[in-house]
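>>> here you go, sequence then predicted model.
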Amino acid sequence: MVSINVLGEDYHDYISDAIPYFILFMGIELVVSIYKKKVGNIFSVSDSISSLSTGMSTLVLERLMPKGILSSIEFIGALYVYKNYRLLDTPEDSSLVWFISLILIDFCYYWFHRMAHEVNFLWSTHVTHHSSEKYNFTTALRQNIFQIYTSWIFFVPLGLIMPPKIYMFHKQFNTIAQFWIHTQAIDKMPYIVELIFNTPSHHRVHHGRNPKYLDKNYAGILIIWDRIFGTFEPEIEKPFYGLVHPLDSHDPTYSQVHNWFDMYEKSKKYKSISDKLKVFFYGPGWDKGLSRMGDSSMAPQPNEKEQKQRDPIPHSNIINVYIFTHYMVVSLTGIIMVSHFEEQVGSLNISLFFAFIYLSLTSFGAIFDRKRYAFHLELFRNILFIVATSPFTSATIQYFKVFYSLSLIFLIGKIFYPVLIKKLN
């Protein structure tokens, strides 16, 4: 059982339990999209691997940070308040308390999510999630590694009344419950469901870059908050996904930090301190002469032709299969190692492997972006694995060495064969 240690106590990690189901439903969604002959509109290998890579980046940073800091930061505030300043001793076995907690967690999530779109420096910790040009279950895992360092403050007041076990469950449940709304495979649902709950239709609007869809439908589980606070928009026209200004990169580091650089560059345009500060504390669409949130009607209206221009030139099938296979190998190995074999493998070795995972994600992104150094970096990555595991003699490691050796041969041919042909001609 995987647990989260918060203030010296262990709590169940429900999100880790959900990972196999995330993988299962991603597979089902892919099959459904193939059956409906819409796979090209819903998926691309580069976009999906990029989404999965940003999700894996969170696990990597959690592993490489001082133990417990990252995994517990989003829970510490509320639990500390409950242990030291609570107003009520709330029973943990009360059904009413559990129901009220679900409502309160979702209410706080709405305001965190809304502020993450309306305050530019908070948007910098959330923009990654919206950078996907496709919309499918993998998009749900495209998360920014810094978001939990800002989101936790919105949930601290709950510690005044909400007991730790209930808080830990519902905080994670709220995250897990939002996975299913990241899909195009589910059409609009019955009216009563669409009236109360956040659904795939409502959340497609939220991810749309259509001008009328910008900054709408912030709900987590319940859409009632958007209806109450005036941020609701129904799905009428076809949503086009991604950022108003496309990211144009699959690099896992750049996708996490690019808006910080954008804010800095934008702030240099202004002379007054107040205008410079507005770049960081007003909405990402703000400019001088506009309201705090900017003017969404100024955003370009997307269309099919423009979307095709945004889509990257696809790689060959053999490159896509190569990257997908290597991604699955490093990511699943890392998850299995940290979940079940830490004592046998050793904490240091697992941390080193997670650093290798991040190098792998960076290399995959470079290949997708067609960086001139991409295949040389990938060549180095394969050699590094073979050299680093040379002291180990277990049968499992030997299988991995064979896999990486075959990959090395493929890469050598990929890099040097075209050069040889060019010289011969």
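Thanks, I have it. Numbers count the residues shown, from 1 in each chain.

>>> for the rest of this, base every contact and every neighbour count on C-alpha atoms.
Noted.

>>> contact partners for N136?
Taking C-alpha atoms under 8 Å, 6 or more residues apart in numbering as the contact definition, N136 lies against M26, E29, I42, F43, H182, T183, Q184.

>>> assign the closest residue to the fourth one other than its chain neighbours to helix, strand or coil.
In other words, F43. Leaving aside its sequence neighbours, F43 sits nearest to K134 (C-alpha to C-alpha, 6 or more residues apart in numbering; 6.2 Å). The three-state label given to K134 by DSSP: H, G, I helix; E, B strand; the rest coil is coil.

>>> K134: how many residues sit nearby?
For K134, the count of nearby residues is 24 (other C-alpha atoms under 10 Å).

>>> ok, it to V45 distance?
Distance of K134 to V45, computed by C-alpha to C-alpha, to the nearest Å: 10 Å.

>>> also I181?
Distance of I181 to V45, given as C-alpha to C-alpha: 21 Å.

>>> now do the helices in the stretch 51-200 of the chain.
Using DSSP state H, counting those that start in this stretch, the helices of the stretch 51-200 of the chain run over residues 69-85, 95-118, 120-123, 137-140, 148-151, 164-176, 191-196, 200-207.

>>> can you say which of the ones you listed is nearest to S274?
helix 120-123 (14.6 Å; C-alpha to C-alpha).

>>> using CSV, lay out the helices of the stretch 51-200 of the chain together with mean neighbour count and distance to G55.
Listed next are the helices of the stretch 51-200 of the chain as CSV, based on neighbours: other C-alpha atoms under 10 Å; distance: least, C-alpha to C-alpha, whole Å:
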stretch, mean neighbour count, distance to G55
helix 69-85, 19, 14
helix 95-118, 19, 18
helix 120-123, 24, 17
helix 137-140, 26, 9
helix 148-151, 17, 13
helix 164-176, 19, 13
helix 191-196, 12, 28
helix 200-207, 24, 18
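
>>> nearest to D13, out of these?
helix 164-176 (8.0 Å).

>>> and that closest one, what does it pack onto?
Contact analysis of helix 164-176 by 3 or more C-alpha pairs under 8 Å, 6 or more residues apart in numbering; DSSP states H and E lists helix 14-35, helix 69-85, helix 95-118 as its packing neighbours.

>>> okay, now the one to match up with it:
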Amino acid sequence: MPNLPDVVLWSIPAFVLLTVLELVSYRLHPDEDAAGYDTKDAVTSISMGLGSIGFDLLWKIPVVAVFTAVYELTPLRVPFLWWTALLMLLAQDFLYYWQHRLHHVIRILWACHVVHHSSRRFNLTTALRQPWTSATTWWFYLPMVALGVHPAAIPFCYGINLLYQFWVHTERI
């Protein structure tokens, strides 16, 4: 298995740059229909994003243990090649769809997800409003591991998906 980068960690400078550019665009070209930026709201979103990164470090220990155990128990092995990586991204996106959908309709899952929808603004900092627990999300990706996808590929694919999700959390695009 190749040493895969932490996509989200490497993207932080781009998140900061794009957020600043969006903020400047609101200052230079205000939109009457768009809410734009509010300092308290943006600081809250950024703080929630940083807290999420911190708490995710705690969740990684048991999640990696479970993923590794399942991976070791399955006889299947999917090599990490360019075309299998594309299939992994599709599979992760499919599972993400169901994870996200169920977080909107099952109350206990919604209780974890609602913090993401708690802003009155819709700008790039809103994408950073992430829950501080992965307890309700990681198990959606167990089928990929059971089918022979290496556990390290899951956060890599999830990170690429989050990069896309960043773009759809703004009124400017």
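Perfect, I can see it now. Everything numeric in this text was worked out from a predicted model, so none of it was measured.

>>> ok, back up a step: neighbour count: I181 and V45 of structure 1, which is higher?
Taking neighbours as other C-alpha under 10 Å, I181 of structure 1 and V45 compare with I181 leading, 21 against 17.

>>> mind checking what I42 of structure 1 lines up with in structure 2?
Matched to structure 2 by TM-score structural alignment, I42 of structure 1 sits across from G36.

>>> so what's its match closest to, chain neighbours aside?
With C-alpha to C-alpha, 6+ apart, the residue lying closest to G36 of structure 2 is Y26, at 6.1 Å.

>>> what's the spacing between the one you found and Y37 of structure 2?
8 Å.

>>> between the two, who's got more neighbours?
Applying other C-alpha under 10 Å to Y26 of structure 2 and Y37 shows that Y37 carries more neighbours, namely 19 against 16.

>>> what distance do you get for the more buried one to W167 of structure 2?
16 Å.

>>> just give me the match in structure 1 for L124 of structure 2.
Matched by TM-score structural alignment, L124 of structure 2 corresponds to F137 in structure 1.

>>> among the helices and strands packed on helix 164-176 of structure 1, which comes closest to I145 of structure 1?
I145 of structure 1 lies closest to helix 69-85 among these, at 9.1 Å (C-alpha to C-alpha).

>>> what about that closest one, how far off from structure 2?
Following the fit onto structure 2, the mean deviation recorded for helix 69-85 of structure 1 is 3.3 Å by mean C-alpha distance after the TM-score superposition for structure 1.

>>> can you give the contact residues for that helix?
4-7, 61-62, 148-149, 151-153, 155-164, 168.

>>> aligned partner of Y327 of structure 1 in structure 2?
Residue correspondence to structure 2 (TM-score structural alignment): Y327 of structure 1 is left unmatched.

>>> residues near Y327 of structure 1, how many?
By other C-alpha under 10 Å, the residues close to Y327 of structure 1 number 19.

>>> distance-wise, check it relative to F375 of structure 1.
From Y327 of structure 1 to F375 of structure 1 the distance is 15 Å (C-alpha to C-alpha).

>>> also Y21 of structure 1?
Distance, Y21 of structure 1 to F375 of structure 1, using C-alpha to C-alpha: 33 Å.

>>> neighbour count winner among the two?
Neighbour comparison, Y21 of structure 1 and F375: the larger count goes to F375, with 19 against 11 (by other C-alpha under 10 Å).

>>> need the contact partners of the helix or strand harbouring the more buried one.
Following DSSP states H and E, one finds F375 of structure 1 within helix 374-388. Here helix 374-388 of structure 1 makes contact (C-alpha under 8 Å, 6+ apart) with 359-360, 363-364, 366-367, 401, 404-405, 407-408, 411-412, 414-415.

>>> compare those residues and tell me which is most surrounded.
Going by other C-alpha under 10 Å, F364 tops the contacts of helix 374-388 of structure 1 with 29 neighbours.

>>> surely that residue touches F324?
No: using C-alpha atoms under 8 Å, F364 of structure 1 is not in contact with F324; the gap is 9.1 Å.

>>> aligned counterpart of W139 of structure 2 in structure 1, please.
Correspondence of W139 of structure 2 to structure 1, assessed by TM-score structural alignment: I153.

>>> tally of neighbours for that match?
The burial count for I153 of structure 1: 16, using other C-alpha under 10 Å.

>>> look up how far S95 of structure 1 lies from it.
For I153 of structure 1, the distance to S95 of structure 1 - C-alpha to C-alpha - is 26 Å.

>>> now do the contacts for E92 of structure 1.
By C-alpha under 8 Å, 6+ apart, the contact set of E92 of structure 1 is W98, P163, K165, I166.

>>> which residues does the third one contact?
Right, the one you point to is K165 of structure 1. The contact partners of K165 of structure 1, by C-alpha under 8 Å, 6+ apart, come to Y11, E92.

>>> just the ones of the contacts of helix 69-85 of structure 1 in strands?
Members of the contacts of helix 69-85 of structure 1 lying in strands (criterion: DSSP state E): I4, N5, V6.

>>> possible to save those residues as JSON lines with distance to S267 of structure 1?
Shown next, in JSON lines, are those (distance: C-alpha to C-alpha, whole Å):
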{"residue": "I4", "distance to S267 of structure 1": "39"}
{"residue": "N5", "distance to S267 of structure 1": "40"}
{"residue": "V6", "distance to S267 of structure 1": "38"}
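
>>> alright, I will stop here.
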